[in-house]
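Q: Predicted model and sequence below, questions to follow.
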Amino acid sequence: MTRPPKCRAVESMPGVTYYKPAGIPLRLIEELVLPVEGLEALRLKDLEGLDQAECAAKMGISRATFQRVLAKARKTVAEALTTGKAIKIEGGVFFLTDSQSI
């Protein structure tokens, strides 16, 4: 039996939760799911420019776990951008630390 995932701290919920390529009807697009904690990992590392240890501390997880969350989020975004798929931000194992939008 595997250990249940630890809740990850997320500063706030995103204001926009769906992205799709322009000019293609939604019914024709495959969508990928980006968990909320994946978006938070991208925000902390790539937008805020924090190092991995700082990001992990802010999310309340180990550096190794942070690296796995970040790698999966980057792969999801890269796949969506290169193959013309939509990104739906939802779900995950997290708790909110603030009530503002990203």
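A: Structure's in. What do you need?
Q: CA only for contacts and neighbour counts going forward, please
A: Fine.
Q: What is the burial count for residue 9?
A: By other CA atoms under 10 Å, 20 other residues sit near residue 9.
Q: following the host helix or strand of it, which helix or strand comes up?
A: Using DSSP states H and E, residue 9 maps to strand 8-10. Using DSSP H and E, the next helix or strand after strand 8-10 towards the C-terminus is strand 18-19.
Q: Give me the contact list for that next one.
A: If you take CA atoms under 8 Å, 6 or more residues apart in numbering as the criterion, strand 18-19 is touched by 86, 87, 88, 89.
Q: Quick one: name whatever helix or strand follows it.
A: Next helix or strand after strand 18-19 toward the C-terminus (DSSP H and E): strand 31-34.
Q: next up, a second structure to put side by side with the first:
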Amino acid sequence: MFGYYCRQQTPLLLAATVGATPNSLDILQMFINADPEYPVDAADCNGNTLFLLAYMNGNAELCKSALRCGVCLAVTNNYGISVFSYETPTKQLLFSLLGELFNTFYR
């Protein structure tokens, strides 16, 4: 339904690069509502996914929403970067996301 833009970046991937904004959640919800089978886990030409870009930009709410859509937490981009190897000031976001996953599957 929705096409890819230059460098295989979808509006979802672009929204994930902006950091924590309410609009990014709205954009994700719009895509899911329009097409429940939309490939939320699609990667750009560098192997970056919505989840990885949101994580790298500190957008915790978009990360959590993406996980609820079933994206892969352990994706690694073409440069070997994943949520487990990406340098952040603290690992609090990662631990929060892992806790969310645990609660999703074991509650």
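A: On my side now, so go ahead. As the structure is a computational prediction, the values presented were derived from the model and not from experiment.
Q: Let me see the TM-score of these two.
A: TM-score for the superposed chains, counting by TM-score structural alignment, normalised by the length of the first structure: 0.30, backed by 50 aligned residues with a CA RMSD of 4.1 Å.
Q: So which of the contacts of strand 18-19 of the first structure are in helices?
A: Among those, no member falls in helices (DSSP state H).
Q: Please check those and keep the buried ones.
A: Buried members of the contacts of strand 18-19 of the first structure, scored by 16 or more other CA atoms under 10 Å, are 86, 87, 88, 89.
Q: And the residues you listed, which is closest to residue 53 of the first structure?
A: For those, the residue nearest residue 53 of the first structure by CA to CA is residue 89; the value is 24.4 Å.
Q: Contacts for the lengthiest helix in the first structure, please.
A: Determined from DSSP H, the single longest helix within the first structure is helix 63-83. Helix 63-83 of the first structure has contacts (CA under 8 Å, 6+ apart) with 31-35, 37-39, 41-42, 52-53, 55-56, 85-87.
Q: Let's see the PyMOL selection covering just the buried ones among these.
A: The PyMOL selection below is limited to those of the contacts of helix 63-83 of the first structure classed as buried (16+ other CA under 10 Å):
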select buried, resi 31+32+33+34+35+37+38+39+41+42+52+55+56+85+86+87
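Q: downstream neighbour of the helix or strand residue 29 of the second structure falls within in the secondary structure list?
A: Assessed by DSSP H and E, residue 29 of the second structure sits inside helix 22-34. Following helix 22-34 of the second structure in sequence order, the next helix or strand is helix 50-56 (DSSP H and E).
Q: Which neighbouring elements make contact with that following helix?
A: helix 11-16, helix 60-68 (3 or more CA pairs under 8 Å, 6 or more residues apart in numbering; DSSP states H and E).
Q: Out of the ones you listed, which gets nearest to residue 102 of the second structure?
A: helix 60-68 (11.3 Å).
Q: Now do that closest one: which elements does it pack against?
A: By 3+ CA pairs under 8 Å, 6+ apart, helix 60-68 of the second structure packs against helix 22-34, helix 50-56, helix 92-106.
Q: Which positions in the longest helix of the first structure come out as buried?
A: So, applying 16+ other CA under 10 Å, buried residues of helix 63-83 of the first structure: 63, 66, 67, 69, 70, 72, 73, 74, 76, 77, 80.
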